[in-house]
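Visitor: Below are the sequence and a predicted model; questions follow.
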Amino acid sequence: MRKIFLAISISALIAACTIDRSEFPSLEVGQDFTDSNVRVLVLDSFTVKLSTFKFDSINTSSSERLLVGSYKDEYFGEVKSAAFFELTRSTTESTTNIYDLPEDAELDSIALILGYDRYFYNDTTSVSQINVHLIQEDVEPEDDIFYNTSTLKFDSVPLTTRNYFPEPFDEDSLHISIPFEFGRNIFDLLQGNDINDTDELREVLKGFSLQPGSLDNGAVIGFSRGSENTYLRFFYSVPEEFEDDEQSFDLVINPFPEFPIAFNSITSMIDSTDLEGLIDQEIEISSTESDNLAYIQSGTGYAVKVEFPSIKDIFDVPGSGTLLKATLRIKPLRTSYNDFTTLRDSLVVSFLDRNNLAGAQLENSNGRVFGRLIGENEEFLDVTYEIPVDRYIDFKLNEIREGDDALVLFLNEFNSTINRVVLQGEENRDFKASLELTYAIYDDE
């Protein structure tokens, strides 16, 4: 199973091949090009090949967000995310036994509180459903990581179900009542000191899986993993002489676990779409074979490979030259985004090897390189992504042995969102993906 990883080998080569303008003749202020033998050319006839592929898996256990929800997407099919997590007693309270409860305490109610973290994708005006299921096996990854493709066994019948209108900006949290009898069983065991540590708690409560409704077509909602925002709260009273003193204690997602104890399982049902055949990371589909479109989606692993097969045609230009600037321009498909499926303002640009394994992020003299949205209309009606690829193109022009490397485009928070973007390919009638080079010829004798 291949995973997204970081490498520095290609970036080290590019650093060694950065543009050296020390031998490039400089022009004095006021000097006319006609007074020198320098010609500056702007060329944009190079082939840009865009392909879509899918990473085999993405580490979602490192995310600080729980993603729950489902919606139907025109390009990616049914997109669904379910959350899995283990609970333990908060260690912030200073007690000898962190599960201590007064002997005369009486349980009043129990609730799962999910704190909104203000992330959502798609339509929050539709009713969503959360089904709370009990996990049937320990939340322990086989190889120290949970991925978007991971899952755990859970009870088929939910412990409880909550229908709600998501309000990630208007409300702090979502309150889900837990059946009293289930809560009282755990409460009694804690109170009777039958549960004294996390291992003993696991025997009774291995954790929860939050599953969206099978018919949901609304939004994927982000909830915080933070112990101050998301917790299973037991409300109890201690009888007093004049009135009951209501108190509570919480079970939380451990913020400092020895191994991952929470993750998101993210899937997309892509039957009968252009992406149906992408079942292995080394398989890719050219935009020319997918309606001149290329696809990126976080969470599920879709990314865009970029190649420049004709870049060395620039050597057909007579004379010695120096690359001054290289800009890749790609336009998002106008009909693919709206107020629900919003357009993201940047793309991450990294190296990609021959097996479609991602490496280090592309850098230039200003730091890490991103694709930035360029356009005057604030509502993104006519915009393009512009990507400075000077160093990569310079590397390709100066490589001794031609390699099979490429660039890969994906979105920020690739492991903790389901954001997506649809890009127009190299033969799109509206706007062709293009590479523009500014090239200086200073010896054409």
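Guide: Happy to help now that I have it.
Visitor: Every contact and neighbour count from this point should use C-alpha atoms.
Guide: OK.
Visitor: ok, and the closest non-adjacent residue to residue 312?
Guide: Nearest residue to residue 312, sequence neighbours excluded (Cα to Cα, 6 or more residues apart in numbering): residue 397, at 6.3 Å.
Visitor: so is that neighbour in a helix, a strand, or just coil?
Guide: Recorded secondary structure, residue 397: helix (DSSP: H, G, I helix; E, B strand; the rest coil).
Visitor: buried sites along stretch 52-59?
Guide: For stretch 52-59, burial by neighbour count (16 or more other Cα atoms under 10 Å) applies to 52, 53, 54, 55, 56, 57, 58, 59.
Visitor: Which stretches in the protein count as helices?
Guide: With DSSP state H, the ranges of helices along the chain come out as 9-16, 180-191, 198-204, 390-398.
Visitor: Show me what counts as buried in the shortest one.
Guide: By neighbour count, with 16+ other Cα under 10 Å as the criterion, the buried positions of helix 198-204 are 198, 201, 202.
Visitor: Repeat that for the first one.
Guide: Of the residues in helix 9-16, those buried by neighbour count under the rule 16+ other Cα under 10 Å are 10, 11, 14.
Visitor: What's the separation between the last one and residue 49?
Guide: Just to be clear, that refers to residue 14. 21 Å (Cα to Cα, to the nearest Å).
Visitor: And the first one, by the same measure?
Guide: According to Cα to Cα, residue 10 stands 20 Å off from residue 49.
Visitor: What of the second one?
Guide: When Cα to Cα is the yardstick, residue 11 and residue 49 sit 21 Å from each other.
Visitor: this is the other structure I want to compare:
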Amino acid sequence: MNKNYILVFLMIVMAACNTDVGNFQIGEDLVETKSRIVMIDSFSVKLSTVLLDSIATYSADPALVGKYENETIGTTELRHYFNFDLSETSGSLTDKDILDSVTIKLSYSGYYYGDTTQVQKLQIHQLTKELAFFKNDVGQTSLVNHNSFDYETEPIGSLEFYPFPSTDSIEIRLDDSFGQELIDLFLAKSDDVSTNDKFNSYLKGFIMKAAPESKAVIGFNTSSSGIQLKLYTHRVELEKVEIEYDFELASEGTHFNQSLADRTGTDYASLFSQREELPATQTSNLSYIQGSEAVVTRIDFPALNEIYTYGDRVLIKAELVLVPSTLNDPKKLPTALNFYTSDRINQLRENLAITSSSGTSVSVAANLVEDVMYPENNYYIADISTWMQTELANNFYDTNNGLLITFPFSSLRNSSDLLILNGENSSKYKPKLNLYFLKYE
């Protein structure tokens, strides 16, 4: 039977069948009786760690603040920059308003990473340069995870607390002198508070960061008034009247998360350039993925051209298995990972996707298969058949091409999650590529 005819026929059959090869059946009346499906799992899989140059984190939700240490990858710190628009009610301030306090209110998002049983200390500093978007070489505006703005050395407010991410909110009290300065500006009808733009130029913004001893990264909502500057005053009339003026995050969406990593003394100390990946063979047979810091894992298939040494078979399915290291907290393993195509210099290209039966595009995912009793048996599995068949369409695989695997994009830019994967030379649990062929005689 002609090879091309077999391949076309199998693509039609597989479209109507379950993608689980264990359920894949071919009727004897449709296929030659001497044909059979064989599986080969000896094709090598190479893992490397890649640091993307940057990732956009403006309009971040949640705001991420804190710090944690990991023996494998080093120390990671998250800081949040933000600014405010004018309060809708600030124009009603009068000379009868007496300052009670000024605070920044933070509403928990429920996200955390690290040890939340330890005391956390947050510090608020005023920026000395106006918070605004940067323009890149092609004129696009953005704020990315490695941007920074100068700020005052001394904090304008701080708070020590035990984080309870499942509860409501916390408030950090700022210096009273700052609150009185705001009141005086409004009473004087200063030009600095006449428009949002002028207010943003006057009150340049803030940075929120954690003290060096912090052990966790905490998330705070930035939507639905999740972060507010609150000015509390009272007036003495017939009775005491308490008043609250709320300033919301700037509508431009200039708030962003900054990520700082210290990999000194780890196998990843030389991880600096996106163009140069670190093979798992040089990093204790491990590779990793990390949100906010934009670290991803690259997957290569250096021996794939050997498929053409099998002249009596046609590839019908490619199944990739990845194994999380036992260094991970099994309770924090992501349920799915996404793929992007890449080239020799590790550019993040197209999201790997397939077209569903309804005609919509669906991302190809590596889904977690969990063993609750024996976490060392956990693994991720993905069907990458469509991509691999496309790569092999011209009877040649370009080994400059590979796949980047990472968290779903929203998690990559808005979390500090960490996943460590076993490399190809791990002693027991290692990645593998299962290739299923139709063998004919």
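Guide: Okay, I see it. Everything numeric in this text was worked out from a predicted model, so none of it was measured.
Visitor: Give me the subset of the buried residues of stretch 52-59 of the first structure lying in strands.
Guide: Among the buried residues of stretch 52-59 of the first structure, the members found in strands (DSSP state E) are 52, 53, 54.
Visitor: show me the contacts for the aligned partner of residue 405 of the first structure in the second structure.
Guide: Under the alignment (TM-score structural alignment), residue 405 of the first structure pairs with residue 401 in the second structure. By Cα atoms under 8 Å, 6 or more residues apart in numbering, the residues touching residue 401 of the second structure are 300, 341, 342, 343, 344.
Visitor: what's the burial count for residue 172 of the first structure?
Guide: For residue 172 of the first structure, the neighbour count with other Cα atoms under 10 Å is 15.
Visitor: May I ask you to confirm that it is in contact with residue 115?
Guide: Yes: Residue 172 of the first structure is within contact range of residue 115, at 6.0 Å (criterion: Cα atoms under 8 Å).
Visitor: pretty sure residue 233 of the first structure contacts residue 250?
Guide: Yes: in this structure, residue 233 of the first structure is within contact of residue 250 by Cα under 8 Å, at 4.5 Å.
Visitor: The two - which one has more neighbours?
Guide: Neighbour totals were compared for residue 233 of the first structure and residue 250, and residue 250 leads with 22 against 19 (other Cα under 10 Å).
Visitor: For residue 194 of the first structure, see how far away that one is.
Guide: Residue 250 of the first structure sits 17 Å away from residue 194 of the first structure, going by Cα to Cα.
Visitor: Grab the most central residue of the second structure for me.
Guide: residue 412 (1.2 Å; Cα atoms, centre = their mean).
Visitor: Can you tell me how far that one is from residue 13 of the second structure?
Guide: 37 Å.
Visitor: next one: residue 252 of the second structure
Guide: Residue 252 of the second structure sits at a distance of 52 Å from residue 13 of the second structure (criterion: Cα to Cα).
Visitor: Ok, residue 303 of the second structure next?
Guide: Counting by Cα to Cα, the gap from residue 303 of the second structure to residue 13 of the second structure is 28 Å.
Visitor: now do residue 254 of the second structure
Guide: Separation of residue 254 of the second structure from residue 13 of the second structure (Cα to Cα): 51 Å.
Visitor: who's more crowded, these two?
Guide: More crowded of residue 254 of the second structure and residue 13, by other Cα under 10 Å: residue 254, with 21 against 14.
Visitor: Residue in the first structure paired with the more buried one?
Guide: In the first structure, the residue paired with residue 254 of the second structure according to TM-score structural alignment is residue 261.
Visitor: Equivalent analysis for residue 294 of the second structure, please.
Guide: Using TM-score structural alignment, the partner of residue 294 of the second structure in the first structure is residue 301.
Visitor: Need the single longest strand in the first structure, by residues.
Guide: strand 106-122.
Visitor: by contact count, what packs against that one?
Guide: Contacts defined by 3 or more Cα pairs under 8 Å, 6 or more residues apart in numbering; DSSP states H and E place strand 106-122 of the first structure against strand 173-177, helix 180-191, strand 219-224, strand 231-238.
Visitor: Quick check: buried residues in the longest one?
Guide: Just to be clear, that refers to helix 180-191 of the first structure. Quick answer for helix 180-191 of the first structure (16+ other Cα under 10 Å): 183, 184, 186, 187, 188, 190, 191.
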